[in-house]
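Trainee: Just to be clear, the model below is a prediction. Sequence and coordinates:
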Amino acid sequence: MSGIASEVAIILLLLVLNGVFAMSELAVMTARKIRLEQRAEAGDRGARAALELAHEPTQFLSTVQVGITLIGVLAGAFGGASIAEQLADGFRASATLAPYADALGLTIVVGAITYLSLIIGELVPKRVALTAPERIASVIARPMRMLSRVVSPLVKLLTGSTNLMLRLLGVRAHTDANVTEEEIRALVEQGAESGVLQREEHEVVERVFRLGDRQVSALMTPRPDVDWIDVGEGAAGLRAELALGRRSLLLVCREDVDHVVGFVRAEDLLARCVTGAALDSAALESLAQAPLFVPESMPAFRLLDALRRARQHAAVVLDEFGGVAGVVTLDDVLQDLIGDFPHEQEEEGGALIVRRDDGSWLIDGQTPIADVEGALDIALAEEERPGYQTVGGFVMARLGRLPRPAEQFEWDGHHFEVVAMDGRRVEAVRVARVRDGHPTTPPSTPLE
């Protein structure tokens, strides 16, 4: 009986050692480098050793594999033959089970060892490693590094064989571990969920990523909405425009918006009014700053760089044919980055997306697609560059023509209804979630 107890003890010890190797491998490979560096800077030698192992994963993984393979060989040698034989002897006492005694004994032993191997040698250690990878990696790194040095000749042989096989397969043995945007997003999300990042910080980081994917066409004020003054505008007309106080930066054109003269600051015009200086076309042209022209396909961050280098706060956006597509300002970029903030024209209009009492949304047709997607948790762009930037453009693209008030369609579990048109432009859209094939709220009465 003592022999069986010894055999059981040896098998359990081997399974525990297998679990240590499995836990070590997962802990070192999943530990966050930044946290290990912080522990190392605080004087944790184990964290420093873990960083060394993570820096040379081939040598470390080879050491782990040597240990696991050796344990497997030893487990095979102590495969429970004595235990199986003892069980078989017990089954032979039964006339019914006697013919199957050896098979039953072996099956029970193999099943028990397999079960314990999975639980003790794999699943539990790996779950433990995932709970605190940095702490566990710091604890086991130094013993693993010492073991790596002991078996280094065998590890070098395995490493050389691995690199040779990779070269034969055309795979680079050493590749740069570049961090992807998706990985950073995942870390930020985890930081927000764990409370490391505040909600506002999380939103700003997400907006930075979103801004990096946007083009000028998604930020600009489109041509039909551009406010401009004619260089030939008389003094009375200029004073009336200044009295409205809608813009701090005015676009000056000659006869139409395609003939841009430049931008003039409202404060410069006000200064001339105060001093009694002339407000004629010559004064406007002398005050106007030569405009910066940018293509509507320019990425948002390149726009910021262009505005900084040109020392300007606004730019004229051109379409692919050279015509004026709109105007983009530094405020447009900042609003997309940090969210809504008081506008120069805030008193003239309300929010672009309004949640109604019945649970539906009333959305301005000029609302950017990204804002609608964020508010409703819905995907409106069917492709990376869909050809439209606003919810009004999305409605036109879905219908394939100019919409009419009260026209409706469904998209991604939502019911869309055109509430109002402003000439050829979608002025307002109502959106409601669809449940059981029907919108959650009744249709609206079209606005005139």
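Mentor: Looks like it arrived, so ask away. Numbers count the residues shown, from 1 in each chain.
Trainee: all contacts plus neighbour counts: C-alpha atoms, from now on.
Mentor: Will do.
Trainee: Spatially nearest residue to residue 265, not counting backbone neighbours?
Mentor: Leaving aside its sequence neighbours, residue 265 sits nearest to residue 249 (C-alpha to C-alpha, 6 or more residues apart in numbering; 4.7 Å).
Trainee: Test my guess that that neighbour contacts residue 263.
Mentor: Yes: with contact defined as C-alpha atoms under 8 Å, residue 249 reaches residue 263; the gap is 6.5 Å.
Trainee: what about the two, which has more around it?
Mentor: Counted by other C-alpha atoms under 10 Å, residue 249 and residue 263 do not tie: residue 263 has more neighbours, with 26 against 16.
Trainee: Enumerate every residue touching the more buried one.
Mentor: Taking C-alpha atoms under 8 Å, 6 or more residues apart in numbering as the contact definition, residue 263 lies against 249-252, 288-291.
Trainee: JSON lines please, covering those residues and showing secondary structure.
Mentor: Formatted as JSON lines, these follow (DSSP: H, G, I helix; E, B strand; the rest coil):
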{"residue": "249", "secondary structure": "strand"}
{"residue": "250", "secondary structure": "strand"}
{"residue": "251", "secondary structure": "strand"}
{"residue": "252", "secondary structure": "strand"}
{"residue": "288", "secondary structure": "coil"}
{"residue": "289", "secondary structure": "strand"}
{"residue": "290", "secondary structure": "coil"}
{"residue": "291", "secondary structure": "coil"}
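Trainee: ok, structure two:
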Amino acid sequence: MDDISTGILFAILAGLIVISGYFSGSETGMMSLNRYRLKHLSKTGHRGAKRVEKLLNRPDRLIGLILIGNNLVNILASAIATVLGLRLYGDLGVAIATGILTLVILVFAEVTPKTLATLYPERVSFTSSIVLTALMKLLSPLVILVNFITNGFIRLLGVKASHNDEDHLSSEELRTVVNEAGSLIPTRHQDMLISILDLEHVTVNDIMIPRNEITGININDDWKSIVRQLTHSPHGRVVLYRDQIDEVVGMLRLRESYRLMLEKNEFTKETLLRSADEIYFIPEGTPLNVQMLKFQRNKERIGLIVDEYGDIIGLITLEDILEEIVGEFTTSMSPNLSDEITPQGDGSFLIEGSANIRDINKGLKWTLPTDGPRTLNGLILEYLEDIPESHLSVHVAEHQMEIIELEENRIKVVKVFPKQAHS
């Protein structure tokens, strides 16, 4: 280097610092990319995304290439800086050159380019991928040799060096992605996506119509009473049973009964029973995502839930599961949450004892426990371990609750205060 002028050495040093900054920024930009957005852009034909995706298919080789280039440049820059220091300041210049070069590389070849690459990873990566692709082809023998030695050393440490070609997300990670989407996904759509993910954590017991609320017709009743119930039923299907709900005999479609009514000679108990469909039974505790697939596979829309002893404990429809995803339908015959919860002027709420705890939590953004009883009545009874009296005040799950009305050993109406009112 003695034959090279000082000015040219300074120019070469400046160029090396720029190249070092390029390698540093490229590495950070590549590693900061959103892999799922990259896949999307690649599938839509974006050339830069395709180049980057190809490079990231072997991240060990990409990092090896960048570090080879970066270290060669930095070592050469250090040698040139040493020569310049000796020329300008003698032996003391080595220390001066080391200090100045360290600061310059830190600011201009590390922190600044890496910060810019973090802020604009796509712009940096797509542009730098042109040069990196060319360098990968040019230096591939050296890169492969370095990676062979590195992977061998990693194996000696007991670590398995493998390349996972697929990126997978767990349901919880996917939930976080949806929640962090912000304005990219409308809030309504985010809620629906989260509800779909929640289906595996919710069972048919959580949303079923309980046994005592199932609308059915006792086939042993007087014939006029049966006809009256059929003509006034608000449902599309009704359960037919003998004397008690556990002795079900079929599921009747109301439109089929109307057809039989038009054929007066055919409208009897016997023809009514023959026209009824077989009952579709569902084991208790079945997750909603599983049950929705079973409904689809068996071409069913409604089923009765049975416990381990075969006793009927509730009823569920396909519409109930869909409502868990998209919200309540205006045509639903189930009571709306607004019918069960009445806001009061003092900030409290009058809530029906039969209201589902999950629905209360969703509607009021509360956190009442859902790992036990499914209704507010059940929650309070479990807490008290006794049948309470009217106007009894209790503190349950950090909520002050006052029992307003009882009916047949069941809590009918409760006045509930939110947490902040008594915090």
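Mentor: The structure has been received and is ready for your questions. Since the structure is predicted, the reported quantities are computational estimates derived from the model, not experimental observations.
Trainee: hmm, back to that, what does the residue nearest to residue 265 of the first structure align to in the second structure?
Mentor: Structural alignment (TM-score structural alignment) places residue 249 of the first structure against residue 237 in the second structure.
Trainee: show me the contacts for that match.
Mentor: The contact partners of residue 237 of the second structure, taken as C-alpha under 8 Å, 6+ apart, are 251-254.
Trainee: The residue minimising distance to the centre of the first structure: which element?
Mentor: In the first structure, the centroid-proximal residue (C-alpha atoms, centre = their mean) is residue 185; its distance is 3.8 Å. Residue 185 of the first structure is part of helix 181-194, with elements assigned from DSSP states H and E.
Trainee: counting contacts, what elements does that helix pack onto?
Mentor: For helix 181-194 of the first structure, the packing partners by 3 or more C-alpha pairs under 8 Å, 6 or more residues apart in numbering; DSSP states H and E come out as helix 199-212.
Trainee: Now the next helix or strand along the chain from the helix it packs on on the second structure. Mean distance?
Mentor: With elements assigned by DSSP H and E, the helix or strand that comes after helix 199-212 of the first structure is strand 221-222. Average distance, strand 221-222 of the first structure versus aligned residues of the second structure after superposition (mean C-alpha distance after the TM-score superposition for the first structure): 1.2 Å.
Trainee: What is strand 221-222 of the first structure packed up against?
Mentor: If you count contacts as 3+ C-alpha pairs under 8 Å, 6+ apart, strand 221-222 of the first structure packs onto strand 324-329.
Trainee: In the second structure, which residues correspond to the strand it packs on?
Mentor: The aligned range for strand 324-329 of the first structure in the second structure is 312-317, by TM-score structural alignment.
Trainee: quick one: that stretch to the first structure mean distance?
Mentor: Following the fit onto the first structure, the mean deviation recorded for stretch 312-317 of the second structure is 0.9 Å by mean C-alpha distance after the TM-score superposition for the first structure.
Trainee: Strands along the first structure, start to end?
Mentor: Secondary structure of the first structure by DSSP state E: the strands cover 221-222, 228-230, 249-254, 256-265, 293-295, 314-318, 324-329, 353-355, 361-364, 408-411, 414-422, 425-435, 438-439.
Trainee: Check the separation of the first and last residues in stretch 416-430 of the first structure.
Mentor: Terminal residues of stretch 416-430 of the first structure lie 6 Å apart, using C-alpha to C-alpha, to the nearest Å.
Trainee: quick one: contacts for residue 139 of the first structure?
Mentor: 46-47.
Trainee: how close does residue 397 of the first structure sit to residue 76 of the first structure?
Mentor: Separation of residue 397 of the first structure from residue 76 of the first structure (C-alpha to C-alpha) stands at 67 Å.
Trainee: no wait, residue 208 of the first structure
Mentor: Noted for residue 208 of the first structure: a distance of 56 Å to residue 76 of the first structure, by C-alpha to C-alpha.
Trainee: next one: residue 396 of the first structure
Mentor: Counting by C-alpha to C-alpha - residue 396 of the first structure and residue 76 of the first structure are separated by 70 Å.
Trainee: Compare these two (neighbour count), which wins?
Mentor: The neighbour comparison of residue 396 of the first structure against residue 76 (other C-alpha under 10 Å) goes to residue 396, with 15 against 12.
Trainee: The nearest residue to the more buried one once chain neighbours are set aside: how many residues sit nearby?
Mentor: The shortest distance from residue 396 of the first structure to any residue other than its chain neighbours is 6.0 Å, reached at residue 402 (C-alpha to C-alpha, 6+ apart). Neighbours of residue 402 of the first structure under the rule other C-alpha under 10 Å: 14.
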